[in-house]
Every structure is written in structure tokens, then in C-alpha cells.
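Participant: make a model of this:
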Amino acid sequence: MEQVTQRGLTSAEVAERVALGQVNDVRRRSSRSVSAILRANVLTLFNGVIGVLWVLIMIFGEWQDGLFGLVIVANAGIGIIQELRAKRTLDRLAIVNEAPVKVRRDGAETEIPPRQVVFGDLILLAPGDQLLVDGETVDSDGLEADESLLTGEADPVHKLPGDEVLSGSFVVAGRGSYVATRVGGDAYAARLAEEASAFGLSHSELRDGITRFIKYVTWLVVPIGALLTWSQVSRRTGIGEAVTSTVAGIVTMIPEGLVLMTSIAFAVGVIRLGRRRCLVQELPAIEILARVDTLCLDKTGTLTSGGMELGEVRGLRDDLPVPEALGALANLDPDPNPTARAIQTRYPDSPGWTVAAKIPFSSARKWSGAEFDGHGCWVLGAPDVLLPPGTPAYTEAGALAATGLRVLALGKVASLRDPDDLGTVEAAAIVVLRQRVRPEAAETLAYFAEQGVTVKVISGDNPESVSAIATSVGIPGGERAVDARTLPDDNPEKLAEIMEANTVFGRVSPHQKRLFVGALQSRGHTVAMTGDGVNDVLALKDADLGVAMGSGSGATRAVAQIVLMNDSFAGLPSVVGEGRRVLANIERVAGLFLTKTFYAIVLSLLTGVIGLAFPFAPRHSTLINALTIGIPAFFLALAPSNERARSGFVPRVLRLAVPAGIICATAVYLSYWIAQSGAATLAESRTSAVITLFVAAWWVLALVARPYVWWRVALVASMAGLFALALAIPFTREFFALTLRDPAAGGVAAGLGVAAGAVLTGVFAVMRSRRTGPGQGDIQSVQDRSTATLGT
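Facilitator: Below you'll find the predicted structure:
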């Protein structure tokens, strides 16, 4: 062990372990493998059903009626391409985001990617580092590890030489090193996280709702398909015609493009965020973004930039060596935090001050200290923690903090043997640090206020200092700060009330940050938490959405679902806007697909009961679906939107799709029945039904596409133009088996479609008047109220 401590592994030993496979090669959770992407997009239930139906048409029908088979190719091809693009974006950003691991090899310290750690490596630890592999502690200099993510215990654990350390924990104080004993999939956290970190959307309300749609439709396909087959065979029109009619009904029932549109919307969302240097580590985060109504911010690193500069040092005792003590404390750590670095700029060294013992800084203690041979014990930390209330030094520090400055107290104590009881602290100096407010903070917070997102500032700093910063960036209620040490941690209900009523909280411990998130969630809020420090890890983990800064600690980035790689707080509106775009637009296009499903179900039932031929052939379904659903949905699913989503996706979509489907089906069958009652042939009757169905379905598209901007008007109008061309051009008319010898019959069919559209307009108006939230009761209610954030 002593030899390992001195030099670490040699290059030859590392190469030997790599050859044996003893390397920390674990699956990156941000994307799945290429083979998994291919299987997920090709081997689907819908592709299987459509494939069987296509084979039946090729055997018993005409090849033109098999055009719907191209849906398999389109669904698989587009889905695979988009997801591979998203995978490349995610993998590239994930590599950039990986915090390097500091190891000692061949006697020298070096930084390597996490995947290059091998069994037996000597890994060096500093505050904020996450342990990526299991091991045994070799050296400990006040080393404290937080294992709450593994054990649930909130108190940090002191690690001494010989103690076991587990992957998934992180360093909150002190320094040390350990030897890797379990790497890769053998590590403790890797085994625990194998299922939890798997790629997918298993906890997505949107995906779960679509899965339910698919399940319901699957249940209906078999009995309705059997009824439709029996009715067509009983007409004794021939097996080919019976199969063609049955396939037309079943194919139209299947919302085959809905899954594709959902996959594309999520994949494009990942790519767009990637271009903004935002790493999406879990794809369900895209949906959660749209539901966020409360944003918890840590002041340092979020509202203010990470760096600080030393303003002034106000000495309180002429008989104490303040400059030497500050220099000695600031230079204790070879890798100082921003506070120590700011002090080092003025006090770079203190010759003759030899450290006998030291206590590293931790967010829970809010101070650090050391004992120096011949110079006594000194502490540096929060004035309201170290100094007695009511003393002149305490009052002076509070007055400075109220102006937004970061204030520390330097003091001398008798002993550091009991960190929980320092005894009397002799105030030696007040240290004033200037914090730089991020220039984009005020504008970004104004955006959230406009969008109805409540902001809570949760910081470990002095309440008055936090309040001053919050007020300077325009946070409502920022002038009232709550000292978290006075809050009832053991009374969740009372804590939730206080959280609802206040905005700014100071002197918040890491454990309390976690309690705050839970208190807000207990009131039904969807909470996003941002942070960059090790004291934010627990709250980030428990929040509905954790957002970390790219320059934050490795532990913080590891538990967050979103990482802002460029450290720009101004990127949050784009992040939130992307999630809202995905959900609002998928809800919009889901209405189109489900309307088609329900009018197909009603038409199939009417056909089965009445015994007429099905109103249209598969090629007719392909034409109408492409012009009223497929092509428009592709554009609508990717359009900008800034509407906050709410729960209840399934009932909202069904509330409109069901009546819209019934209205469309009724108009179509009435048109078909009128044509059949006259002297029209089957081809002419089906053409009338196709005209009526297109007009009614196109009207649904026009209603769903609102509010109108130029490109939406052009999209809707172009679909009508393409259908008119299909009727006018002899080749396409013959290809799609459209026969219109009597213009009057066409006028009646179009008139019935317009009548259905008028009824649909009334239904939409009623749903809008009854709506109680974004999208409720009306697909159109999920509107684009802002296009400024994402562009078209």
C-alpha cells in the first residue's frame, strides 16, 4: 500500500489491466446503442400489423392499394435517422461533460477520463468530486464523504485509511486518496443504477398516454376487423374485394405515425438543446421541462458568477496577526475554493505558519479552521455562525451583508478538538468579498415571471446578502429574506406554508435544500432545481428536474438531468421552451391521429352492421392521411411553442378526438349512402366519400393549426391544393381510383364535408369555452403564444 501511495500504478501495470478488461467501461446513460435504436424503430407492433396487411393486399388486391406499406419504411427510416442524430449529439456532449479523474501514475499526478480508470488505480479526491468506482481509502486529510444517495443517511461519513468507499458517494470536505478495487459494472453504484439509468421514457406521461392509445386500439382491431371481414365476405363480392375493404378499415384505425412524431419531437428537442450546449442526460427531462412551475435557484454560481474578488479586510484587533492568519488559512488547500483564491490574491503566503491540525470547510459547518504551531487556532467562516449575536463585529458584518456583499469572519479560538463546540471566538477581522451578478440574470428571471414560473432563491449564504442580490435582479418578494435556521424542519406542513409564502431563503443547509424541494412538491408543484456546488447534490437529485452548471462539481453534474455546458443561466429559457414545444405540439398532432382512428372505428362499425362495402380503398386512406395528418403533423410537431403543459394528456385529447371522429364518420357515411342510393357505381360512391372525408379532416387540421401565422396558412392551403391536383390530373386520378363523372355529386359530397366542418367548429368553440388550463378540452388550446425563443 505504501508503494501504491508513493507512485500509483506504472504504465505497464495499467496496460496489463486494460488487456484483462479491468477498466471502468460502463454504459453512458444519455443514449442507447445503435442496435437498440434499430430494434426499437423496426420491430414494433404497428410495423408488424401493417406488414401483415400489406402482404395480404399484395396477394389479394392491387399494388396501388399497398402504398400504406411505405409507412413502415418512413416510420423506421425517419425515426432511426433522427435518433442517431440525437445519439451523436448526446454522446459528444456527454464526453465533454465527463469530469476528469485525477490519478497518480508513475509517481506523477494526471487527469484521465472516467472510462480509463483501471483496477488498482490510485485516485485523488477533493471537495465536490464524485466517486466513480469502489475502493479502499489510502490517505485522509479530513476526508468526509456523503453517501446519502446510496444509504439515505444525510450525515457525512469521515473516511480514515483502510475504510471502504463506494461509487455514487461524493466528497463534501477534506482531501484524500483511495485505491480502486471494483470498476465498471462491478462497482456498487453501477449495479444499483443499471435499471434506473436505462435509456427510455418509461416515466413519461406523454409516452404512457400514447402507449395506452395503442393498447386500446390493439384491443379494438381484432373484433372490429373480424366484424368488417365477415360483413365484406357476406356480400359475396369476392375475396380480393373483401380483403381490400377490410384492410382499408384496419389500416385507417392504426395511428401509425403518432409514435414516429413523438420520437422525432423528442429527438429534435435533444438536438436543439445540444446546439445550445445543453446536455440532456435523461430524455424524460424534455417532458418535465414543459411542466415546471417552480424554479429553485442557488445564488452562488447561478445568479452570481462563480468567481469572487477580495474587497477589504477590516481588522478588529491590532494585537492579532490578521494578514498572516488569512494567508495561512487561504493556502491550506492545494486546490483552493473561490473564496480562498480571492484571499490568496492579496495574501499569497505566510512563512513560518506550520499546520498542526486542520478542519476543512463544509457546507454544513460553514467554516474552516486550522491549528498552527506557535500561532494558535484560527477559524474563517460565516459571521452569524462564528460570532455571538449582538456584538459589534456581528452587527457590522450583518450591515455589510445587507448590501449584497459576501462577508466572512476571521477569529481565534482556544481549540479545534470539538468542531461542534468551538467555545468563544475572538473576532479578529471582517473579510469582505465582492460577488459578480451574472449580466443575463435579470432578463432571464423576467422571462420566468412572464411564463408563470415561480422563482425561489435557496442559498447557504447570509439571508441579507442573498436578499440584496435577489432584489438587484428583480425577483418579486426578494426584499424579504428568511433565515433557514429558524424554520421547522420537523413540521413538513408548516415548512410547505412558509415555502409558498416566501421567495428568498438564506443559511440553508444541504439537508434543508432537500426538504425545501420536497415541501414544494407536496403542494403539487413541479420543481426544477439549479446548482453547481456539492451542497446542491441532494436537492438536485430529489427535484423533478435537476439543472447543473457545466463548471460545477462532478457530483452535481452526475445527478442532474440537464447540464448547461456553457454555464449560461440565460440558456434556461431555451431549455424550458424546448420542453413546452415538444409537449404542446405532440398533444396537437395526437388529436389529428386519434381523430383518424375514431372515424375509422365508427366507419368500420357502420360498415359491419349495415353491410355495405367499406367507403374507401387503402389507396384513398393513404392519400387522405398524407394530406390531412402525415405531412402537416411533421411540421406542426416541430413548430415553436411556449405554453406550459399540465397533466391530463389522455382525457384532453380524447375529449376532442372522439366527437371529431364521430362527426367525420357520420358525414362520410351519409355521403357514401346518398351516392349508393342513386345510380353511382362503387368507384363513384367511394370518390364522394373521399371528397367528404378530405374536407372534414382538412377542417380538423385547419382548426388544430391555429393560431395562424404565414407558414401555417401556407401549410393548410397547400394540402387543399394538393388534393385538388389529385382530382384534376388524370394520372393521379386514375392512380388513386377517383371517379367523378357527375359534378353535382361532387358538390353534394363537398357540401357534406363543409357541414361537418361547421359542426366541428361549434364543438371546438364549446371545448374552448369550457377549458380550464392549457390544452384542456381542445387541441387548439395548446397554442404558440411565443415564437421568439426557439424560432421556426
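Participant: from here on, contacts and neighbour counts on C-alpha atoms
Facilitator: OK.
Participant: so Ala560 touches Leu540, yeah?
Facilitator: Yes - Ala560 is within contact range of Leu540, at 6.1 Å (criterion: Cα atoms under 8 Å).
Participant: anything in contact with each of these two?
Facilitator: 546-547 (Cα atoms under 8 Å, 6 or more residues apart in numbering).
Participant: for Arg436, which three-state class applies?
Facilitator: Following DSSP: H, G, I helix; E, B strand; the rest coil, the label given to Arg436 is strand.
Participant: Phe735: neighbour count?
Facilitator: 14 (other Cα atoms under 10 Å).
Participant: burial of the closest residue to it other than its chain neighbours, as a residue count?
Facilitator: Nearest residue to Phe735, sequence neighbours excluded (Cα to Cα, 6 or more residues apart in numbering): Gln64, at 7.1 Å. The number of residues packed near Gln64 is 17, by other Cα under 10 Å.
Participant: Ala657 versus the nearest residue to Leu638 once chain neighbours are set aside, what's the distance?
Facilitator: Excluding its sequence neighbours, the residue lying closest to Leu638 (Cα to Cα, 6+ apart) is Ala265, at 6.3 Å. From Ala265 over to Ala657 the distance is 21 Å, taken as Cα to Cα, to the nearest Å.
Participant: again, but for Leu722
Facilitator: 25 Å.
Participant: same check on Gly381?
Facilitator: 62 Å.
Participant: these two: who's more crowded?
Facilitator: With neighbours defined as other Cα under 10 Å, Gly381 and Ala657 compare such that Ala657 has more, 26 against 21.
Participant: touching, that one and Phe598? I think so.
Facilitator: Yes - at 7.1 Å, Ala657 and Phe598 qualify as touching, with contact defined as Cα under 8 Å.
Participant: this one next, for a side-by-side:
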Amino acid sequence: MTATIEGLTTEQVRAATRDGRANVPVSGSGRTTARILRTTVFSFYNNTLFVIGIALLALGRYSDALVSVGLGIVNAALAAFQELRAKRQLDRLQLLAREPVTVVRDGEERTVSPVEVVVGDLVRVRTGDQVVVDGPLVTGGRVEADESLLTGESDPIPKEVGDHLLSGSSCSGGEGLQRAEAVGADSHAGRLTIAARADTTALTPLQWRIDLVVRLLILLVLLMSGAILAQAALDGSTVLRFVQTSAVLSGLVPYGLFFLIAVAYTVGAARLAGRGALVQRTNAVEAVSRVDVVCTDKTGTLTSGRLALTEVVAADEAGARALLGTFARSVGSTNATTAALAADDTLPGEPADVVDEVEFRSSLRWSGITLADGTSLVLGAPSTLRAALSDPAGADERAVRQRTDQGLRVLVLARGHGALRDAGGRPRLPRLRAVALVALADELREGVTDVLTGLAAEGVAVKVVSGDDPDTVAALARRAGLDAPAIAGPRLAPLDGDAFDEAVATHGVFGRIAPEQKEQIVDALRRGGHQVAMVGDGVNDARALKRAQVGVAMRSGSSVTRDVADIVLLDDSFTTLPPARTEGRRIISGVSSSMYLFLSRVCTQMLVILTVTLLGLGFPYTPTQVGLTLFTVGVPTFFLTMWARPEPPAEDLLVSLARFVIPVGVLTAGFGTAIYAFLYRRVTSGLSGTPFPRAVELFEQYTGLTYGVDADFVEASATLGAQSGLSVFVSTSALILILLLQPPHRIFAAWRPVSSDRRPTWLALALFAAFVAVLLVPATRNYFGLTAPDPPVLPVAALGVLLWFVSLSLVLRYRVLERVLGLAARPTVGP
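Facilitator: Below you'll find the model as predicted:
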């Protein structure tokens, strides 16, 4: 299809639209709603819970159903909500604005929506317009394109007829017609949008460890369940008992860990919101605490995007400052330079009458005004003005270079009496006399230097990655306190493999970097085993933000960058990063501590169930009795997570968990099984032969069965009494574990040093009081299927707790597990 100055005809446009060559926005993200629901809600584990819950409801066991499957279902719903929210956010992401554009069709200009532009269309591009398609400039002469959001290049790029304009850029000067060659998903903006929408969700190290532990436990539970349920079927257990056993076994999976970590992330995100950071991916709160390399753009991140006057070098500095102030306040077309000068209170000078003005363009590299008295003032690049100066020494190269090496932007202010245009009205420089060298600096964001110093003290490397000149970027980095070798993008381009990775590792400043190179730099750092955070504000940073473990965007940046970022700095302030790292470490410390309680409970229950079943003493738990873990594990882990202190993440968490959980699980299960077996035999023998009338009366109330009438009265009574004693022992020992993890006194310091935080101690005492109330109040006692705290249940359980605590303290304090396994014990106390 050939486009002429007449543009396309209406029929040609219809044909192109039918053929799918219209500028249709990219739609959809990497994950579908069905896939999200399938992986979060209808997983194998959740499906098992659903089946058990439906069976319990059908049998009228509503409380059992709520206790055994409620938490898993809530957690699945929470996970699905978060995933669907993230999908909706990505689906809304669009790089292009939706303002109407002008096209030439049938020989006349028409206003259409950007989505109606087709391949071959002639699109009118004017100053201030966003370019919506890719294609060459075909008429109109010179156009200046602002590609800063796409490439990071801060200066406008001059475009001649035949040069390509990229969608997503904007026209900062000139006017012309562009022929649409690439539209929709094939355009530059479309490809960037697709890359930005790609699903890059990844588990953090803590989530990965929890996921691994849960998967291993699911496997063990499945193996154990198969054997136990097969035995129950062979023994002729009732359908109710079979379903209740299944519910207890499924409850062994510590699915509450996922719920706990979700709550911890949410609370952490809420705390950071109060510090000026919006967390858009919940696990980013943890991920940022593990970062050891921060890659950051320069403009808009390290700097505010504003300029500040630093020096005026002139023989008559006072006169030069007044003239500079007059120039800045008189121009009609302002830019970043003149705006900074006009706002500078140290520059005197009032607006003057202007009879002619040449606005700044990158192709000119200067701007000027002619005043009513015929005086012309010009401000421009030294290299451009030097040829027009009557005294070239006024733009001395050595003086200019000395300042540019410091990262300063150097301009020359000059004056003359000639016109600023030739006979054809085109801008030209008259003979000028240099008035002053003007040095301006990019304004560093408040707190940047302190943040970089703090990150370096923590061993976090900072790399500045920018589209600007590497010398300028390096000089600015030095001003911020970062002195590192610099390398330019063209030098990186021919490198690959190990050579590229080595260059990335050894340099700290990267200039003239293309957007795809930013992504490659992040990939190289990740290949080197680093945890990377990418900080940016432009569209050119979006792909790198997606590739990094943590993407951080400035609120003042592009909407695309904000949408793909994991964290958005609402105040555009780097000072939010240290609190974010601290909050992440607090979460890791809290969830790690909670894992000790969760896994100790699981290990204990698994071993008790196996041992009691092998002994042929019935099943040791009912679903409601397992619900007691809400007091002994659920509530404590929540508060321990919220109260945790920030600590550096431990890489040997799984090893430390094994060193604690295995001794605790084995000893607690051992004592628990002994208590269960003793009480089971004691009640059985007490109700056989000639039982005590009072005992018969009590167990008839507890079980709802009648002595001498129901054949399974003795077995049910023995099981209930043994379960009550086991529940008292396990629940009390679980609360004591809180004191071992946060010791209030050296008598509890077998695992960790004494803690100054007394809140866990008060929590353990309060929960113990609540548990006592459960035993004393008939309604709650009956709900959890327990007997009253009468002999022999209470004395046996109390003696068991005492012996258990002494044994466990000795085993943990003297590292008995390591000695048994032939491993060297650690020289210091603590995991």
C-alpha cells in the first residue's frame, strides 16, 4: 500500500482495519483469570479441603468443618484476590495516551482516535503531540522528538524527513506528516507494553522456604494418611470417624504459614505507606530487605529533574548576574534552564520588552532575545557560540572542561547588537561578546547522599545506569558520594557472556545506556547471584524494573513505570528505602520465629498420631481439639511476627529450624504419647470391672453414651480422657515454647539469649489463662471435646510438662542433636 500526500482513501482504511492492521492497543496480561483461580483456589490441597469440608457439613459437623478447612479457604481467597488485583493493574497499563490525532485521508485532514490509525495513514505531528505509531517523517522539514521516556536521552532529538519517529515519544518542536508503518503490538510502544505486562511474579527466599517445607509436609501427610485411613477402613470405622480423621490429617499441613506471611506483608505495606512508599507487590516488602545491589537511573531518581545555578564566572559578576536574570525573566518560551535561572533569588533583573525571540532547540543549542533598544542576549552551549564570539577566550575550553568534569552544565551568556535572524527569518548568530560563563547543576534529591552512604555501610552496591553522557553521570555520582568507574553503552554493546558480566560487575556508572541494556545489566547482576533493586521513573526503565527482584518507581515518573513497579516512592524520596529494608527484615525475623512454632506443632502431632495409631489406642485428636492450636500457635505467631525486631536474613534458616523442631517434636511427641497411653489404660481399667459411680456418671455426660448399654462406652471414655490429657500437655508445652523463643529469664535461655521484650511473656500468660478458662467453662470445654480438669488428667499432664521442660532444656542447651549426628555444635547460644 503506497501513501501519497492525499493520504489513504476511506476504502483503503476499511481494508486495513479488516486485515488487522489498525493501531489496536495491546490487551491482556500473561496470566488469565482462569489460570489464576486454578492455581490459587483450586489447587490439590484446597480441593482436598473442599471435599472434607463438604463431607463434614453433610454429616452435620459444622464446627469441625469450620476449624479444619476454614483457614485454608480464607488463605486461598486472599491469594486469589491479590493475584487478580495485580492482573487488573497490568491490564490497565497503556503507554500511549488516548487523545485524538489528526490524519490525512481522501486529501483532507480528519480527527480520529489513535486506535483508528492504520498502516499507511499519514499522521499530523505537531509540537506537544504524542507520537502514536512508528514510521518515517515524510513532510515538514525538521521535527524535534523528545524520546527521554523511551531512551533516557534528556535532550530532544532532531528528526529530518526520512527519519523514523517512535511511538511513545513526543514532538517538542516543529511540525510534519508521519507515515504509519508499525502499529498496535508491532509498534515500539506496543512492544514495550507487552514487555511491561509480562507476568514476572517470583517467590522470595522466605516464601520459597515456606513453600518447600509445606510441600514436603504434604507429601509426608499423604503417605501417613494413606496408611492410617486404610487401617481405619479395615477396622470398620464409621463414615463420621473416617471424615474426622481425614480432617485432622489435612490440618497437619501448616497452611496457616501462608496466611501469616500474607498478613505480615500487608501490615508491613501499611507501615511503609505511612513512610511515603506504596507497596504494589506485597512480597516486595521482604524482597527489598535482601537486596545487595541497587541500580538507579540518574534524572528523576538521583536528581529532582531541576537545575540549580552554581556559578557565574565573569569580570563583572554583579553586572553579569543582573543581565542573566533579565534574560531568564524576559523569555517567553521557558525551558528547564531558564526556569531555574528565573527562580533563583540571587539573580537580580526584571523582565524587559522583547521584540524578537529565538526559542531553544536542540538543533540550535542556543536561545536568544532582542530587546527594544536593539540589544540581543544569547544563552547557549560554548562550542556553538564560540565561533560567533569576538573574543573566543570568553568560552575558554579549559574553564568549560574543568566544570563539565564536575558534572555541571556550562553555558555562555553573550550580548550583541545584530539581529538573531537572517533575511529569510531563519535563526542565526550575530557577532557577540561573551558576558559570563554560567554553570548549573542537576539538583540532587534530598537525602540521596545519606541514603547512598547508609547502603554502602550495609554492603549494598549502588550502580547508576543512565542514558546521559557517562562523564556527566560519573561526576554527578561523585557529588552524591558514589565514586566508581564509568563505562559507556557503546563499549558494552559488543561484549557478551562472561566479558559482559565482568564489565557490569567492575563498573559502578553506566552512561549512554539503551533501555534494553538496562535490562541486560540487571540480568548480568542476577546471574552473578545478586539480589537486585532497580529504581527508575521513565518508560525506558520499565523492562529493567520488571527484571529486577524489586522494581522501585518515583511517583512523578511515567504511569507505565508506576504500574509495573513493586514499590512506588510517593514523595520521590530515596530516604524511604532504608525504612523499607528495615521493615522487610522485621517481617523475615517474625515469620521465621513463627515457623519454629508452626513446625514444632506439626512435627509433634504427626509423631503422636503415628505412635498412638501403631499402639492401637484409637485416634488421638478430633478436628475441634486440633482447633486449640488457634490459641497455642495461631495467636502467638501473629503477635511474634508483629513484634519482631529487624535482623539480617539468615541463609541457614532451614538448618536452624531442623535443629530446633526435631528435638522439640520428638520429645513433645514422646511425652505426649506416654501421657495418652497412661490415661487411656487408666480410664479403661477404671471403668472395667466395678467402676466408681461418679466416674461412670461423668463419662456418660462427656460421651453421651450409657454404661452397660453402649458397647463402645469404655473405649470412647478412655479415648476422651486420654485426648484431654494430651491436649492439656501439648497446649501448655506450646505456650512454653514461646518463652524458649523469647526468653524472659535465663532459665528459659536454652535456645536463645534472654530477651528484653516482655510482651511475649505476657502473651503466653494471657493465653494460658484463656486455656484454663476453656477447661473450666462447660460450654467451651464441650465444644473442644475435653473433660474437666479432674484427676488423673490434670496431675499427669502437669507432671509431664515439668519433665518435658527439663529434658528439652538440656537437649537444646547442650546441642544433643548435633552430638548424636556427629556435627560440631555452635560456640554461641542461638540459632
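Participant: quick TM-score on the pair, please.
Facilitator: Put the two chains on top of each other and the TM-score (TM-score structural alignment, normalised by the length of structure 1) is 0.69; 701 aligned residues with a Cα RMSD of 5.9 Å.
Participant: hmm, back to that, now do the host helix or strand of the residue nearest to Leu638 of structure 1: which elements does it pack against?
Facilitator: Remark: Ala265 of structure 1 resides in helix 256-275, with elements defined by DSSP states H and E. If contacts are counted by 3 or more Cα pairs under 8 Å, 6 or more residues apart in numbering; DSSP states H and E, helix 256-275 of structure 1 sits against helix 70-97, strand 278-280, helix 284-291, helix 572-610, helix 631-637.
Participant: go with 6 Å
Facilitator: Packing partners of helix 256-275 of structure 1 (3 or more Cα pairs under 6 Å, 6 or more residues apart in numbering; DSSP states H and E): helix 70-97.
Participant: next one: the residue nearest to Gly506 of structure 1 when sequence neighbours are not counted from Ile475 of structure 1, what distance?
Facilitator: Spatial nearest neighbour of Gly506 of structure 1, excluding adjacent residues (Cα to Cα, 6+ apart): Pro463 at 4.0 Å. Distance of Pro463 of structure 1 to Ile475 of structure 1, computed by Cα to Cα: 15 Å.
Participant: ok, those two, which is more surrounded?
Facilitator: Pro463 (25 against 22).
Participant: quick one: contacts for the more buried one?
Facilitator: 481, 483, 506 (Cα atoms under 6 Å, 6 or more residues apart in numbering).
Participant: give me the contacts around the helix or strand that contains Thr5 of structure 1.
Facilitator: Assigned by DSSP H and E, Thr5 of structure 1 belongs to helix 2-7. Applying Cα under 6 Å, 6+ apart, the contact partners of helix 2-7 of structure 1 are 105-107.
Participant: what does stretch 674-692 of structure 1 give?
Facilitator: 615-616, 668, 671-672, 738-739, 749-750, 753.
Participant: any idea which of those residues is the one closest to Ile123 of structure 1?
Facilitator: Closest approach to Ile123 of structure 1 among the contacts of stretch 674-692 of structure 1 (Cα to Cα): Phe616, at 69.8 Å.
Participant: Three-state assignment for the spatially closest residue to the closest one that is not a sequence neighbour, please.
Facilitator: The shortest distance from Phe616 of structure 1 to any residue other than its chain neighbours is 5.1 Å, reached at Arg686 (Cα to Cα, 6+ apart). Secondary structure assignment for Arg686 of structure 1 (three-state DSSP): helix.
Participant: need the counterpart of Arg686 of structure 1 in structure 2.
Facilitator: With the correspondence set by TM-score structural alignment, Arg686 of structure 1 lines up against Gln723 in structure 2.
Participant: count of residues packed around that match?
Facilitator: 28.
Participant: next one: Asp471 of structure 2
Facilitator: Neighbourhood size, Asp471 of structure 2 [other Cα under 10 Å]: 21.
Participant: cool, and Gly238 of structure 1?
Facilitator: A count of nearby residues for Gly238 of structure 1, using other Cα under 10 Å, gives 12.
Participant: how far away is it from Gly61 of structure 1?
Facilitator: Distance from Gly238 of structure 1 to Gly61 of structure 1, counting by Cα to Cα: 11 Å.
Participant: check Thr622 of structure 1 too.
Facilitator: The value you get for Thr622 of structure 1 to Gly61 of structure 1, if Cα to Cα is used, is 15 Å.
Participant: again with Ala226 of structure 1
Facilitator: Taken as Cα to Cα, the span from Ala226 of structure 1 to Gly61 of structure 1 is 19 Å.
Participant: for Met253 of structure 1, same thing?
Facilitator: 19 Å.
Participant: which one of those two has more residues nearby?
Facilitator: Met253 (27 against 20).
Participant: the residue nearest to that one when sequence neighbours are not counted: neighbour count?
Facilitator: Computed as Cα to Cα, 6+ apart, the closest residue to Met253 of structure 1 that is not its neighbour in sequence is Thr597, at 4.2 Å. Here the count is done by other Cα under 10 Å, and Thr597 of structure 1 has 25 residues near it.
Participant: can you check Thr238 of structure 2 too?
Facilitator: Using other Cα under 10 Å, Thr238 of structure 2 is surrounded by 11 other residues.
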